[in-house]
Every structure is written in structure tokens, then in C-alpha cells.
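> Got a predicted structure plus its sequence, pasted below:
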Amino acid sequence: MPDPRFAPLGEPGPAGPASAPPPPERPADAWAPILPAPLPLPKALRHRDHGVPSTVWRYLAADGALLFAVARFDTPAGKQVLPYCGGAGGWRWRAAPVPRPLYGLDRLAARLDAPVLVVEGEKTADAAAALFPDHAVLTWPGGCKAVLRADWTPLADRVVVIWPDHDEPGRKAAAAIAQAAGLAGAERVAVVTVPAEWPDGWDLADPPPAGTTVETLHTLVMAAVPVGGDDAADDADPDAEPDADPAADPHSPEQMQAEVARLAGLSGLDYQATRKAAAQALGIGVGALDKAVRVEQARRRAAAAEADRSRPPPGPGEVRWPFGFLMRDDGLHADTGGDDGLVWLAAPFEVLGEARDAAGEGWSLWLRWRDRDGRPHTWPMPHRLLMVGPGELEAALVERGLRVSPDLAARQLLRRALGEVQSGSRVMLVTRAGWHGGVGEATAYVLPDGTVIGEAAEALALRNTAEDAARRVATAGTLTAWQEQVAALAVGNPVATFCLAAAFVGPLLEIAGEDGGGVHLFGPSKRGKTVALKMASSVWGPPDKAGALRDWRATSNALEAACEEAADGLLTLDEIQQAEARGVEDSIYVMGNGGGKGRLRADTTARKRRTWRTFFLSNGEIDVATVAQKAGRRVPPGAEVRLPSVPLPADLWPDLHGRPDFQALCADLATAAIRQHGTAGRAFLAQLTRIRAEEADTLPTIITERRAAFLGAHVPAGADPQVREVARRMALVAAAGEIAAKLGVLPWPSEVATAAAATVLGLWRGRRGGDGSGEEAAHLAKVRLFLVQHGASRLQLLWLNQTTKELEEVLDPARPVVNRAGWRRRQPDGSDLYLIHPETWRAEVCEGLDATEVARTLLAAGHLEPGEGNRLGRKVAIPGFGKIRVYAVKATLMTPPEPEEKAA
């Protein structure tokens, strides 16, 4: 009798006279998924209700062709996982046709001999692939209720291990998968037993429970229970003799355990040669023996790994790789405990120590290796790169010339090795060049390319080096040749001598307790300003724009980076007239103050500010004030002190050293500096580090004594503090040159550098017009400039009528006074007394300044005739105005006094 459950649709059935009407047939042209997908996956996926997916997984065929995709949406109601298939005309949110392909078929096809690990969910599959690189990891679409809708036939002839989610649905799904795998012809199927105490619902994408290691997970996989319980019959060797009667088995459990332990200690080849005979002797199947041996080997590896982790920390100079990793002549290898032997991970490299900054942050691994051209590379590998996206760490290593295995599993092992390696050495990460070392500790100097001169309490490493840092401090030639061909030609030429001496100031700033500062040299073109600057640059590196010589034309960020790179060294800046006029004043303060602009990260936390202590030499055709005037700004006295502008004399190179003319001398100097550079700075630093280590008080004492002698000889008593500050900097240049000469770095007689510094100081003081404060000098200069520009054209001439004894205007029809600002009264001695109306005084003469303070400055300097009492203005009878109050400026203002020079 026909089964009523299969009655034809529309015929009477057991429940009634007729069943429900059949559903309408799908039209022949209805949309349907096509596998593989006929169109590429769209770059941007979006669901009408759920929006943009958080993750998209691609299901690929064995040959890598795209079959379909699965997208995850994190919605307020929870996660939603939807299939996305391609078909004629586009992609739609539809499920793939049954039976549905597995996720990971491309992995399966790429590793034909690897065991298969089946997990639940695409996210878990990706996590498991990283944890078990020796397995081909698979999952199926649709979750635990869709097991039987998947196509499990690719598991034929494969060893399959199933890792269920730690819950009842996961265990039921594992049982269904095991049955399906067996029907598909799998060689062996086993299910992992997840410890009962682990969290409910736990899977391999979740963080491991407390105390669980990767070795624990591998042990659980090795100990997976074969489907059907005892697998002795399933795993028996068909060529083996029938098992002996268990009652007559001569092996006790202890003897069996001892034999398994012996077999676990054999090499892979030796074990394969003896496994059949050993299984027969023990009376068990080969499969059961393999399992027992694997469990014992896993137990041993876990015990050995635990013992390795419990060892005391490595001592200084010792490097300890994590268990299972070893560095050989051909590179780093990993022993995974499998039959594949050692896995090559990367070319050989050294671990010099674990690095961090003074605050205990920025932990890194200080590495060193040679690239394929033999060039050495050192790099503080930030530990944070171990936690970011796949490939970033490996890409950084490869970019720096280290060969790394492209295999994904090998790269995961390399990350693990670098994350767990231990070093007993510590390295201090520093963010800038210059001196480093704590108070009372040994100090060392770090060059911009990371080269360390001297020995600090800990090894030093520069965290980030500029791309062109090595070029900027490159060396060429010898110190002796540089002394003969470059430094010796500065003698007799004070400005060149000053620049060379200034090149050695940077390393002395910290020793002298000084902040940074500099000097600007200006004068007409083709005088040799840049040649003198190149001579100074050659102390540290190539004297060109790709080397140690820099331009004023740079952004504020670039200038800060240059200052930090030249910390405790020399920064040379060429051609100030090319600088952005509006930013020159700010740049001077930034360079002199030793700190960059405060900035925020993307998360609004403060970035670490750049800091430095730098001596800078600048040149150009105009002075700093003129540059600022282009932007309508005035250089304040503070900026003038930080970068005083020194006018260059007409005869800048009085001693040509036997050359026929200045051009020949410049040509010889330029050629010599290109061939000989970078050696003097390193020689000077080597001497300073030795002296600081052996006689810490020597250098500060020398600098203090020489500075006091210089100031006493060249700065008059009562000079303004601003004058003394600039003179102190010139004194430091003198001391640097004398110390470098004393140490044999500069080939100069004694006092040559001191004389040059005194000459440059005299040039600056002479242009300044006195030794008063910068504000007072600015006041005098402002009024003097107005009188020079407008004295005859806007000040009406007055003369005293001897008959009437009254002032009268002297009118000249050929040169009438337009836009009158005041009057000029001719004095008996022939000089003029300038009478300026108070309104004009405030609005024009003293524009941008405090008009009252300017008047007080003129009165204190003897250039103003005051009024009665404490009044700065005096009343004068002006024709047509009567008696009005004016500012009476004497003609003595027009002749600035020469600077006083003390006898040596």
C-alpha cells in the first residue's frame, strides 16, 4: 500500500479529502544563484534593513574561484549572518543552492596531506587557521541547524577532527558532521572533548580560558576521541596478523606505557619504520598506537614548554627563544612537533635587547641584520606591531631588507617567536640625537643616523631616524686631510674662523648649561657667506643641501624636525630671504626655546613634543628685521637676542692663502669640503665623551673660565643684559673653537677662535648702535628712521628773527612742506632741533611702540629737551599756532655712538 505521506499533491490524503493546492511554479526566468559567481563581488555591500556589514567572508572553490559570500551585521538586536550570492544581472541576499559548498575549500585543496579541522562559523575558522597552521580548517554555511545542507564530499580520504562549540547545539552539530564525514568517505573522524569547566558557548575565536596556552589547544586536538569509541578495529593494519588473545598478552599497562614513551622519543623516520611491529607486539592497532604516541609527544612538549617558561629570566647578553624555536646559520626555524620537521621563518637576525623609553613606554625589540647586499640594518621593532593587522610587521621587516617566509602559517609563527623571545639586555630608546644619560651617569652621544659615540649606562637606540639621516652625517676622507684642506684656510679670515668654531658649540651646550641659540650673518651676494657656512657644515657631514646644509625655506614642521635631528649639534640655514616672512619671527623663538609646537593625536591625547638644544648658523642677503618687515612685522628684542644679525664686512676673506683671488679660494674650499667631511665632528665627540667619563668637571670649568675672560675683555660695564646675552654666545663660540684646537681637532694656534668671536661681536655691536637694551635701541632707531626719511619734506623749517625775537617759518616755493608732521628749528651751532606734534608722534613716529616710553628713552639718552617739571614735551611758540606742546628731539640722535671696546 502506498505510503500516505507521499500521496500526490492534489489527491485525497489521510487528513481529508484534499491537500492544500500546490504552490505556483517559479517562472522560468526567475533569478537564481549561480556558482561560481558570474560577477565580481561588489566593493561596497549594504543590506536594506541592516546597513553595512561588519565582516564579509568569501567562499572560494578549490581553484580559488569566488562561489558566494557571507556577511555579518552587528545590529542593536544582535548579530545577523546572511548569505550573498551572485547570479544573472547582479548579487542578491539569497542562500546558495543545496548542497552548499564549505568555507575553506581553497585551503583544503592547497594542503592535500594536512589533517582537516572542522569548526562552527567563519570567524572561528579564521581564528583556528592561525592557531593550527598545520591543519586545513573548514566550516559550513548556515550554522548548527544547516549541517546536513552542506556538501561534505570534499572530506573523502581525509583525516578529520571536529572542534564543537562548547554548548549542546555545538555538540549535536559535531555528531551530525561526524556522521556526514563518515558517509563522505573520510579516512578517520574524531571529535575534540572540550573541558567541562570551560565557559559555556566557548569557541576558538574567543580568548583562551585562564591558564590555557596554545600548547593546551594542540594537545586537545591530538587527543580528540575517534567517532565510535575504540578505534582499534578501524585503524588496524590490514597486513598485520590478528591480535593476540588479550588474556595472553604479556604486556602490563606499565610496560605498554614504557613502550609508548620509548616510541614517542624516536625521530619521525625511525617511528615510521617500527610502528607496525610495535603495534603487533603491544596487541593494538596501528591507529591506536599512533594516537597514544601523539598524546605522549604532546604531553612532553607541553611539559618542556612549561619548564622552559619557568626558567629564570636570561642574563645580560643572553637571548632565549621560546620553546620550539631556534636560530640557525640560515635563519630562524620553528619545530612544530609535526612530521614536517623544522619550518623556516626568516633569514638570520640578532636580538640586541628589549628597548623602551625613559618613561617605560614604547617597548620594542632591538634587532640587527644584514640585507642581501651586506648592508647592516638596526631597527627597534615596536611590540605593538604584533597586535595590529596581519602583514604589517612582516612588511616592515621585508622593507628593511630581511627575508621572511611568505607562508601565512610561517608568518604567524614568526610573530609568536618575536612576541615571546626574551633578552637579558636592555636598550634605552631615545627620540632625538645628542647627549643622553642620567645625572651622575655615563653619557653617550647619538648621531642623527643612530650611531652612538661613547658608552652610556644602557645601550642607546634612536627610535625614528629620518630617511636622509645617514646622508646628513656621512663621512668622507680623513681628519688630517680636512684639517689641511678646509680648516687651515679659515685662519686669517675671521668670519670663516668664527663659523668653523661655531660648528663645535652644539655638543658643549648641555655641558655649559645653555639653551640653544644662533647667529645670522648677512651681506651682499657673492661675498662668500655660503662658503663659510659650508665650511661649518663639513664638520658634521656633506656640505650640500642633500647633506648637512639646510635651507630656510621650510615648513614649521620640517624646521622642528631639523632642530630635533641637529640636537646638541649644528643646524645651518642658508638664504633667509627665501623664508616665509610671516613665520621667521616664530621660527626664531621655536629654534631658540628648544621645544616644538604641542599637538594632539587623533584620539585628542597630547603627542610628545619635540625637544632639542641646538646651535644654528644662518645667512642671507638681508637681516632678520628686514625679512620681518616684508610681512609688516617688527622683530622683538627677544628674537634679536636669540638670533642676532651680524653685518659682514666688505673684505670677508682678507687672507687668500696664496690663491690669486677670492673665487679661486672658494673653488678650492668647495671641492675640499665635498671630499673631506664628517670626520671632525666625530673626532670631537670621541674626545668629549672620554673627558666627560674621566674628568667630568674639566669641560665646565674651561668653558666658565674662558667665557668670563671673554666678557671681561669685550663687554663694557653697565651693558644691557641683552648685549651680555649675545656676548655670552660669542664667548661660547670662542671657547668651542679653543677646546677643539686644544684637542687637536682644529689645526689652529691658541686664541684664533677667540679673536674671531670678538670680531663678530664687534660687528654686531657696531650695527646696533650702543650697548643699551634692545627695546631702547629700537626706540632710538624708530625715531631716527622717521627723521631721516621725512626730516626735510615734512618738518617745516623755523628761524629766529633777530629783530622781533620770534620764530618765523622759512618758506621755499620750490620745495613746499606737504602733510606737515612738525617743525625744524635751526640752532646757533647749525644743527636742527626737531619739534614734533604729539599726535604725529603717537600715530606715525612711534607707530607700533609705546609713545611715552620712546620719549623717555630719548630723554635718558640725552636726545630730548624736556618740558617743565616731569613733562616730556615742552611748550614752544609756533607761528600760527601760538604756544603748543611738542616733542623736541635733538640732532645728536642722528649720530649713534661707536661701541666702547675694552682693552684686552
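Alright, I've got the coordinates.
> drop to CA atoms for contacts and neighbour counts, all remaining ones
Will do.
> Could you measure from Trp764 over to Leu669?
Note on Trp764: its distance to Leu669, by CA to CA, to the nearest Å, is 26 Å.
> Over to Leu571?
Leu571 sits 20 Å away from Leu669 when distances are taken as CA to CA.
> Check Asp449 too.
Counting by CA to CA, the gap between Asp449 and Leu669 amounts to 26 Å.
> Mind telling me what element the closest residue in space to Pro494 that isn't next to it in sequence is part of?
Closest residue to Pro494 in three dimensions, ignoring its sequence neighbours and counting by CA to CA, 6 or more residues apart in numbering: Ala756, at 4.6 Å. Assigning secondary structure by DSSP states H and E places Ala756 in helix 752-768.
> Give me the contacts around that helix.
Identification of contacts with helix 752-768 by CA atoms under 8 Å, 6 or more residues apart in numbering yields 491, 494-495, 497-498, 501, 644-648, 710, 714, 726-727, 730-731, 733-735, 737-738, 771, 777, 898-899.
> Which residue ranges of the stretch 201-350 of the chain form helices?
214-222, 232-235, 253-264, 268-282, 286-309 (DSSP state H, counting those that start in this stretch).
> May I see these organised as CSV, with distance to Arg815 added?
As requested, the helices of the stretch 201-350 of the chain are arranged in CSV below (distance: least, CA to CA, whole Å):
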stretch, distance to Arg815
helix 214-222, 99
helix 232-235, 123
helix 253-264, 116
helix 268-282, 113
helix 286-309, 99
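> The structure to be compared is supplied as follows:
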Amino acid sequence: MILAPDTAPDSFRHPHLGEPDQIWCYRDKHGKPFFYVCRFVSENGGKNIRPLSCWQDKTGKHQWEWKHLPAPRPLYGLYSLAWNPYAPVLVVEGEKTADAAQQLFPEMVVVTSPCGSDAAEKAIWDPFKGRDVFIWPDHDQPGREYADAVAEIALAAGANSVRIVEVPDEFPEKWDLADELPVGVTGSRIFQLVKEAHPFSKDQTKKDLPPVSPPDWPFRVDEQGVFKKVETTKAPGETKVEWIKVCSRLDVVARTRDSGGKSWGRLLAVTTREGQTNEWAMPMELLAGDGTAYRAELLKLGLEISPETRARYALHEYINDASPQEWARCVDRLGWHGQVFVLPNQTYGNGQDERVLFQVDRVSDDLFRVKGELEEWKEQIAKLCAGNSRLAFAVSAAFAAPLLHPASLEGGGFHLRGGSSIGKTTALQVAGSVWGGGGVNGYCQSWRATSNGLEAVGVAHCDTLLCLDEMSQINGQDAGQTAYMLSNGQGKSRARKDGTGRPPAQWRLLFLSTGELSLADKVNESGGRASAGQEVRMVDIPADAGASLGIFEDLHDFDSPAALADHLRLNSIQNYGSPARKFLERITTNPEHLTEQLRRARQEFLDKHCPRTADGQVTRVANRFALVAAAGCLATAMGILPWGGDEALKSAGTCFTAWLNQRGGFGSLEEQAGIEAVRRFIQAHGKSRFQSCNGDYDRPIINRAGFVRDGQQGREYLIFPETFRNEICKGMDSKRVLDHLKDRGLLIPDSTGRPARVVRLPSFDDPIRMYVLKNEILGESGDD
């Protein structure tokens, strides 16, 4: 037998049924035919389905025969499934329905299994691993049974999620997506049914069961709330039974604990007066006190607690003694945990048959909120970023934040530097709308607030984007320390009350910043000096794109930069949060494939923009830019960003080049900083601290740093080693600076190669060692 023949059959004519009315080709993941399914219509209108496959006989001869391949058989649509790894999957019944559904849902991959609704288990469903699967059943009992069977098989194959469309009862019997729409039903209604598809879980019947109650469980829970059975004895032999109300409806959904079997808790679900359900993973340690802390949090969530003292005790007892069947893992920070990604109110990815929850001692007031629709965000915000390198880069950076972990890269930031009112904050607002909003400044935060609560901010944004507006709000020393700690991803070590060490807070994030000064200038403003490590961790990008439009390059038919900025700002208030959630859904479906995609996309950027001879600092920064480019390309391929295929690569390349040009090339930043420090010192002090060896000075030199003389190769500056180490190279490695000067040919060593030469100088009886620098250290000026 041959699974993938080289050529199609010469004819599809059946010896008894004649020419087929329709032919469907089953292909492998490379597009090569597996086999064919043909439909024949007889004169009386009857229909026959026949498979046609290629077989090899004992002599090695290949021939097409009217019979099926043995099970398991490939899916119809496998080729599209392989070439669209992040697209959601729609399963229907039958090849004709699959073709029709593919026209209705071009953003999805539509598949079906061969041999009808009774043979779902005879198909190969392995390609569903990590995919989001939707199933549209035919509107009859066999269709519903097929949908249930496929749903169970898909979950067993490792599908990320499975949902079944609930076909309305008023639809005609046996109706499917290949039929004409029922009377009064629009295409929009069909799309809405898919959006409203119910999640399927093989454990869902178990999860719908009430908690297993302990013996003599005195509580009951219904729509009216939680009630406790209380028995009181009024006289010997006379017992009164009453049900007291404890609180409004509160369900204890699951027991929680961390991966180490500690930090136990309860997942609580509060049903508010408006019918909304709010969940909170409550640490059990809050039950240790009088309960004020946890009651306060439950009240925030909408729980109504009876004011009676006995009701408060009963609530304590109810939460403590409840025995839910479901179990969940708890975590105390956001972001990646294994192959799942945790946000405050939602978890993405496969949790290995149990939920993973964010558990904290108080209800978090986060900004990871959702408002508006993804399509509206794409049209009103993302579409207008195309052609504007800084905006497109900022949006791509938002998608890059959760990719730091899969790419095994350290955290870091990008700083948009430029004058006032050129659109820097607009870029931050647009990028922030990817993740959320709803705060006073949308998703953005101020540098001042971040520096005051640095560790809390870091943990609250782990593996996500942090937007910091206007660095001028803090002093230079704090700015440098904040940038370093945010990038480094670790807080300070602190002691517990008993003196033992508390584990330091940890995080991993990408941040965007704005300001009128660079980090180096801001640190210098406070009398300090920015280290190369700080500047590599927070990369400075000129915010002005150079088109005389501030941060913009393409106004997209708006009258002015201000008009476009206002449009983006207003729409970022109305549409936010959905892009990141859709992105998280996709990247958690197939982590192994994601890692390989990132590697290829990053390498493409590095091959184009960063030579292998570049300094290690440049390579580190280039890798971060490459991740941003890869993230933008990935979001574009997923249909989240409505851009051309190379928009993300172009914007990242433009911003990287802008950073590189102002930096001064691919060399070491410490090398440039050291040489620049020497140059600035000589230029700043000149004759005031450098005595002439030629005798042409007419005043005493106070705090002499060295001498200046005319040597054989031109003017030379002779510097005392102590001055060089303690003043010029303060805060730097003076030996490395000397090495850089020597490598550049700016230092004249002695005959043995040592950096200090033995020289004779005025007012010194004996020769002394000095560092001798050429006049070229001053660059083109050459003056004192």
C-alpha cells in the first residue's frame, strides 16, 4: 500500500457508478495526496460515496482501487492545519460541509474525519495538540453524538480547549453549514453561535456535582445564599431547629495549594446581587485570625454577610469545613508557570487536568482589564501604527513581553527620549492598550509611583508589559536604580519577624519608558554616572522619527500629528486588553513550536542588523530588539495585528539603527565611556591643572593633574597615575580604560608595553612614572 502516491489517478470513473459528481482530496501536511473521496449521484437522485486509494500488489505494481485506507486515517484539511499552526480549528461532519464552512470562516481551519459520523475514533487527531478546537454538529442526534466523540478524542490528543456549538432548536432537522441559512437567520448569527460555543470537558459532569459534605453537614447553599442549621434546646426534651442566613451565595469551588504542597487555600465564588460571579483564591492563613481580613475582601467582591455574630462564626466554619471535589494549583505571581500563563482572573494553557490560579491575600486591583472588541482595536489603533516606526515598535514590544521566557532572554526596557509634546505618551498609551486599561492613566504608570513601590510593581507585571511615563518625576539616582532593578528582576532580601531570611521578590518583564532626557543624562543630572550595564538594560531610542511630525511618520489622512494622537488616545480608552488575551491563547497552545518560531524570526533580524563581531553589549541589546521584531511578526501571522508581513521587522530595524547611531557603533560602551571621561577631563581642566613642560606658564598650578609637552609625535598629556585612577576613572575600572586607550593608539606605553612611562619633569629631581596620552585623545579640537 502507498499512502502518498506521486500522481493522481488517470480517471475517477467508477466501473458501475460512472463519473463522480464531486471529488475531495485528502492531503498530507506537505500537500501531497493521501487518497480521494468521490460522490456519485444516480439517475433517481441517490448518492453514493466511494473512497479511492493507491495500493501496491505483490509484484510492486501500483494501482488505484475503490477502497479505503486502513484505520487510523488522516483528517480532511490536514494540509491547512499544518500551515496555520495558530489558527483555531472548526470540526464539522463531512467533506462538503467542510468546504462550505471554510468559506464562511476563513480565519479558522476547517477539518472533518473520513468515513462518516460513526468513525471518529478511526481518524488521526494528533494534530489537535495545543489547538483551540470548535465543533459544529449536524442538527440531529448522530451529529450531536459525533460532536461529543470528537470532543473527547480532541482533549485526549492534547487540545488546548474544546468548545461545541449549540445549534438552536428552531433550526431545521439535519441542518448543517453546507445548507442554506434558515429563514430569518443571518451570517452574523452564525458567527455569534461560534463565539458563544460552550466549553467541553470530560470532567465537566464531575465539576457540576455539589461538594461532598462532611457527616452532619449543617449548611445548605441555594440562590438565596448560604444557610446554617442551628438547633437550640429550650426545655428538657424540647429542641428548636432553625436555618439562619450566613451570607449571600458563596460557593467553595476548589481546594488550592502550591506546587510544593504548601500555601493551602480555597477558591471562592461570590454571586453578586446583579448575578455576576467573582472568584478569589483565598489563602487559608487568613482564617488564623478573627476573619476581618478575608471578610473585607469578600465584601469587596459583592458578598453580603449577615451582621449577626453567630453568622460570622458560621461563615468561618463554612469556608474551613467545606469539601469541594475540584483541586487547583496556586501561584503568587503572574506570568509563566510551566506551560501555563497566569493573569489575575484567567489562566491560559494546559494545566495538566487542574486549574492554575493566582492566589493572594487580598483581591488585586489590577489593570489587566478588557474593554471593546479586538476587531475595533485593530481598526482604530493597530492599523494606524503601520508606517510609524515608533508606534509599531511600541506595539510589538507589548507582544514581546510574554516571550522573554520562551526565548530565554533577560528582562529590560526601551526609553523613548525626546522633547515635550511630540507624542511619546501616545506611544505608551497605544502599547498599554494591548494589555489592559481602566486606570486614571489607562494602563500606564508614573516613574514616581514605580520607584516608591518597585518590588510590588515588578511582581504585578511579571512576564507582561510595564509602561512608565515621564522620567523627569524622579531624581537621577532613583532612575538608575529603578531601571537596573526592573531589568534585573529581583528585589531586596529581607528578614522575617523571627529573623530568618525572606525570599526576595522575583519577576521578569519588558518595560517602555518616556522622558525628555536619556538615562545617562538623568543620572548625570544628580551628579552620578550611568554605568554601561544600566544603559544596556534600558535602551535609549530617539522619539522623534525625523519626519518633522514628532513621533509620527505617516498621519493616515489625519490633518495633523495632534489629531492622530488624540484619536489614538481616545480609542485606547475605549478598546483595550483583548489583543494580549488573544495572543496568550495562541502562544500557550503549542510552546514547542513557539520556541522554534521565535528562534528563526530572531535570527533573521540579527543576521540583518548585528554583525558577529559586535561587542557583547550590542549583541544583548540586538537580541531584545530581535525579540520585539519576532513578536510583531508572530502577532501579525496570528491575525491580531493588521499589518504587512515585514512591518514589525522594519520598525524594529529602524529603532535599532537609531539607537546604534546615537551610541556610536558596535563597540563596547565601557570603552567609549572611559575614553570620553579622559577626553572630558582634559578639555575641562586644560591649563588650570596641566603644567606646561616648556616653561610658558605664568601662574602656579593648584591641584596639578599632570603636564603637557610637545613630543616627537606632537602634543602629549602626562597624567599622574593616582589622578587617573581616583579622579578621571572614578567609578570605572582604570586598568580597562588604559587597555582601551592603548588599543586605540592613544596611550604611549613604555618599551616593555607597560602603560606608565618613566619621564623627567620640571620640579622633580628624579624620573617618575606617568601615563602619556597623545593629542588625538581630544578628537578634532586639539586645543587645551
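Sure thing, it's come through. Values in this document were obtained by computation on a predicted structure and should not be read as measured data.
> Now which residue in structure 2 aligns to Ala496 of structure 1?
Taking TM-score structural alignment as the alignment basis, one finds that Ala496 of structure 1 is matched in structure 2 by Leu391.
> The helix or strand where that match lies vs helix 647-663, what angle?
In the assignment (DSSP H and E), Leu391 of structure 2 maps to helix 389-400. Relative orientation of helix 389-400 of structure 2 and helix 647-663, computed by axes from the mean of the first three to the mean of the last three CA atoms, to 10 degrees: 110 degrees.
> For helix 389-400 of structure 2, what is the distance to the chain centroid?
Between the mean C-alpha point of helix 389-400 of structure 2 and the mean C-alpha point of its chain there is a distance of 12 Å (CA atoms, centre = their mean, to the nearest Å).
> can you tell me the mean distance of it from structure 1 after alignment?
Here the mean offset of helix 389-400 of structure 2 against structure 1 after fitting is 1.3 Å, by mean CA distance after the TM-score superposition for structure 1.
> list the helices and strands that helix packs on?
Secondary-structure packing of helix 389-400 of structure 2 (3 or more CA pairs under 8 Å, 6 or more residues apart in numbering; DSSP states H and E): helix 424-432, strand 510-515, helix 616-637, helix 647-663.
> residues in contact with Ile511 of structure 1?
Taking CA under 8 Å, 6+ apart as the test, what Ile511 of structure 1 contacts is Leu699, Pro700.
> name the element it belongs to?
In the assignment (DSSP H and E), Ile511 of structure 1 maps to helix 509-512.
> That helix aligns to what range in structure 2?
Using TM-score structural alignment, helix 509-512 of structure 1 lines up with residues 404-407 of structure 2.
> now do stretch 775-790 of structure 1
The aligned range for stretch 775-790 of structure 1 in structure 2 is 670-685, by TM-score structural alignment.
> ditto for stretch 665-685 of structure 1
Alignment of stretch 665-685 of structure 1 against structure 2: residues 564-584, by TM-score structural alignment.
> Ends of that stretch, what's the gap?
Between the opening and closing residues of stretch 564-584 of structure 2 there is a gap of 29 Å (CA to CA).
> buried ones in that stretch?
Along stretch 564-584 of structure 2, the positions that meet the burial threshold by neighbour count (16 or more other CA atoms under 10 Å) are 564-565, 567-569, 571-584.
> So which of the residues you listed sit within helices?
When helices are assigned by DSSP state H, the members of those inside them are 564-565, 567-569, 571-574, 578-584.
> Quick check: which element contains the counterpart of Lys492 of structure 2 in structure 1?
Aligned against structure 1 by TM-score structural alignment, Lys492 of structure 2 finds its counterpart in Lys597. Taking DSSP H and E as the criterion, Lys597 of structure 1 maps to no regular element, lying outside all helices and strands.
> Leu326 of structure 1 matches what in structure 2?
Using TM-score structural alignment, Leu326 of structure 1 pairs with Arg220 in structure 2.
> so that match touches Val226, yeah?
Yes - under the contact definition of CA atoms under 8 Å, Arg220 of structure 2 touches Val226, with a separation of 5.9 Å.
> Between those two, point out the one with more neighbours.
With other CA atoms under 10 Å as the criterion, Arg220 of structure 2 and Val226 differ in neighbour count, and Val226 comes out ahead with 23 against 14.
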